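Asker: Build the 3D model from these lines:
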Amino acid sequence: MIKTTLVLALFSLVSTFTMANVETVKKNLSQQHPKLKIENIQPTEMQGIYSGSMQGQIVYLNQDAQHLIAGSMLRIQDQHNLSRDLLVQQNSIDWKKLPLQDALKSVRGTGKRQIAIFSDPYCPYCKQLEVELKKLKDVTIYTFILPLKPQSILPSKQLYCENHPVQAWEDLIFNGITPKSKKSCANPVERNIQLAQALGIHGTPAIIFSNGFKVMGAYPAGQIEQIFKEFAL
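Answerer: Next comes the predicted model:
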């Protein structure tokens, strides 16, 4: 009983000490560099070094918050990329909870690799991403139409009234051809907007890989392929 109590006391002491160090880093950072926004600060396997996220990138800093390193931290013993783990952890959602039935589905080749995108038809970066997606092979793309611009709402809803919504989407995003149908029909647009808010997606385009890893922006096809390879998807 005494041994168990001592172990619990030691664990509590270590946890308190670790938290105190994190709070020290946060305090030093806010006092010395108030304009520098670094979130998710936590201790790493390397003594005296703390990780954080800044503008979607993993960074490292010491306790006095006087030095900052951007790059990957590898564990030498097994060459494991600890930075990648943090990046996935801090930018992930549960793929299984995505309502894929509300997305437009496009299959290329075997379709064995899967991604979901959130896209606004009048977002220039979304159009740029669509051009890059055309270069991918053996992939299934789920497109959640997310009309963030006021002019995007009506055509986003109307395309679901077309006989071929996927083609109507491509006509709209690539060529600005609005759907011909003027009738109203059931569509998931409002649900997509609510879903994006729940996932913390406030801009377009957004890409979610089948392991839940989320990135923002019009990633080139080569970078998307690299992420597929990196995570063996």
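Asker: rest of the way, CA atoms for contacts and neighbours
Answerer: Noted.
Asker: what about residue 10, how many neighbours?
Answerer: By the criterion of other Cα atoms under 10 Å, residue 10 has 12 neighbours.
Asker: Need the three-state assignment for it.
Answerer: helix (DSSP: H, G, I helix; E, B strand; the rest coil).
Asker: ok, now how distant is it from residue 42?
Answerer: 20 Å (Cα to Cα, to the nearest Å).
Asker: cool, residue 117 as well?
Answerer: 30 Å.
Asker: where exactly do the helices run in this structure?
Answerer: Secondary structure of the chain (DSSP state H): helices at 2-32, 82-90, 124-133, 153-158, 165-175, 189-199, 221-230.
Asker: ok and the last one relative to helix 82-90, angle-wise?
Answerer: Spelled out, that is helix 221-230. Computed by axes from the mean of the first three to the mean of the last three Cα atoms, to 10 degrees, the angle separating helix 221-230 from helix 82-90 equals 100 degrees.
Asker: To check against the first, give me the structure of this:
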Amino acid sequence: MAVGATAQALPSEQAEGLRKSIATHSQGKVTAGAITRTPVPGLFQVVSDGEIFYVDATGRYSFVGGSMIDMQQQRDLTAAELDRLHAIPFDRLPLQHSIKEVKGKGTRHVAVFEDPNCPICRVFTKFLDQIEDVTIYRFMYPVIAPQSEALAQAAWCSRDRASAWKTVMAGGQPPQAGAACDTSGLASIMKFGETNRINNTPTVVLASGKRLVGATPPELFMQELEQGGRRSK
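Answerer: This next block holds a predicted model:
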């Protein structure tokens, strides 16, 4: 789909007007060079600093890397829609199968799906330990390797599940479980994750339902937790 091959130049007056609109809506952050028509009516190709993006006729809305950007509000409209699409209502989580920890008043709530063989998970779970005024629901989610499943099952069947899982997430080995135990709860977590397309660890679900995947920078995570960590009454 070579848009450039069929693009047509705009009249200079129209192109200059669109350049001014782009500059205004982007608060001067984007300087448009060549502007041409595309095969899509009302959609224009813009060259800026060696990059190509697309704008509508108003110059306010741009399309960059598969996302629609409102340049006036400096907002990724596609990201907001994806957040809604991927949200998981907190009350639908299998909280009864989680390892719950309340720190301080615990007014902010967060759930995390973690795998003991996930390096990012090990770093992130230590970071969670340092946060105050939070209720954490940890879900054993062994999806990376067969060894993960064995560790999760051993921790699940331990007398002190929370302590065993903390040991596992720190890179240690859980104590011997002894007699076999009922692992249907662990299976329920795995089923929930599969149904809700939780494909990576760590995956965090805030009280608002917003999903955060992978390595979220600490400062950004704290902002997200403050904005979306309180459950509605």
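Asker: more crowded one of residue 117 and residue 42 of structure 1?
Answerer: Neighbours per residue, other Cα under 10 Å: of residue 117 of structure 1 and residue 42, the larger number sits with residue 117, 24 against 18.
Asker: Could you check which residue of structure 2 pairs with that one?
Answerer: Mapped onto structure 2 by TM-score structural alignment, residue 117 of structure 1 lines up with residue 112.
Asker: ok, now which ones touch its match?
Answerer: Contact analysis of residue 112 of structure 2 by Cα atoms under 8 Å, 6 or more residues apart in numbering lists 136-139, 202-205.
Asker: If I align to structure 1, which of those are still contacts?
Answerer: Retained in structure 1 by both residues aligned by TM-score structural alignment, their matches' Cα atoms under 8 Å are the following of those: 136-139, 202-205.
Asker: and of those, the nearest to residue 37 of structure 2?
Answerer: Comparing these against residue 37 of structure 2 with Cα to Cα places residue 203 closest, at 41.7 Å.
Asker: Alignment lookup: that closest one to structure 1.
Answerer: Aligned partner of residue 203 of structure 2 by TM-score structural alignment: residue 206.
Asker: Residue 223 of structure 2 now?
Answerer: Using TM-score structural alignment, residue 223 of structure 2 pairs with residue 226 in structure 1.
Asker: Next: residue 125 of structure 2.
Answerer: Aligned partner of residue 125 of structure 2 by TM-score structural alignment: residue 130.
Asker: got it, and residue 193 of structure 2?
Answerer: In structure 1, residue 193 of structure 2 lands on residue 196 (TM-score structural alignment).
Asker: That match - nearest residue in space that isn't next to it in sequence?
Answerer: residue 202 (7.0 Å; Cα to Cα, 6 or more residues apart in numbering).
Asker: Please report how far that neighbour lies from residue 216 of structure 1.
Answerer: Residue 202 of structure 1 sits 10 Å away from residue 216 of structure 1, going by Cα to Cα.
Asker: more crowded one of these two?
Answerer: Per other Cα under 10 Å, whichever of residue 202 of structure 1 and residue 216 has more neighbours is residue 216, with 17 against 14.
Asker: Next one: the more buried one from residue 147 of structure 1, what distance?
Answerer: 16 Å.
Asker: same question, residue 52 of structure 1
Answerer: Residue 52 of structure 1 is 32 Å from residue 147 of structure 1, by Cα to Cα.
Asker: Repeat that for residue 174 of structure 1.
Answerer: From residue 174 of structure 1 to residue 147 of structure 1 the distance is 15 Å (Cα to Cα).
Asker: higher neighbour count, the two?
Answerer: residue 147 (25 against 16).
Asker: Identify the residue of structure 2 aligned to the more buried one.
Answerer: Checking TM-score structural alignment: residue 147 of structure 1 goes with residue 142.
Asker: Let me see the contact set for the spatially most central residue of structure 2.
Answerer: Centroid check for structure 2 by Cα atoms, centre = their mean gives residue 212 as the closest residue, at 2.9 Å. Contacts here follow Cα under 8 Å, 6+ apart; on that basis residue 212 of structure 2 touches 203-205.
Asker: Out of those, give me the one that has the most neighbours.
Answerer: residue 205 (25 neighbours).
Asker: Quick check: it touching residue 111?
Answerer: Yes: contact criterion Cα atoms under 8 Å: residue 205 of structure 2 and residue 111 qualify, at 5.1 Å.
Asker: against structure 2, where does stretch 96-106 of structure 1 fall?
Answerer: Under the criterion TM-score structural alignment, stretch 96-106 of structure 1 matches residues 91-101.
Asker: Can you pull out the residues in contact with the matching stretch?
Answerer: 135-140, 161-162, 185-186, 188-189, 192.
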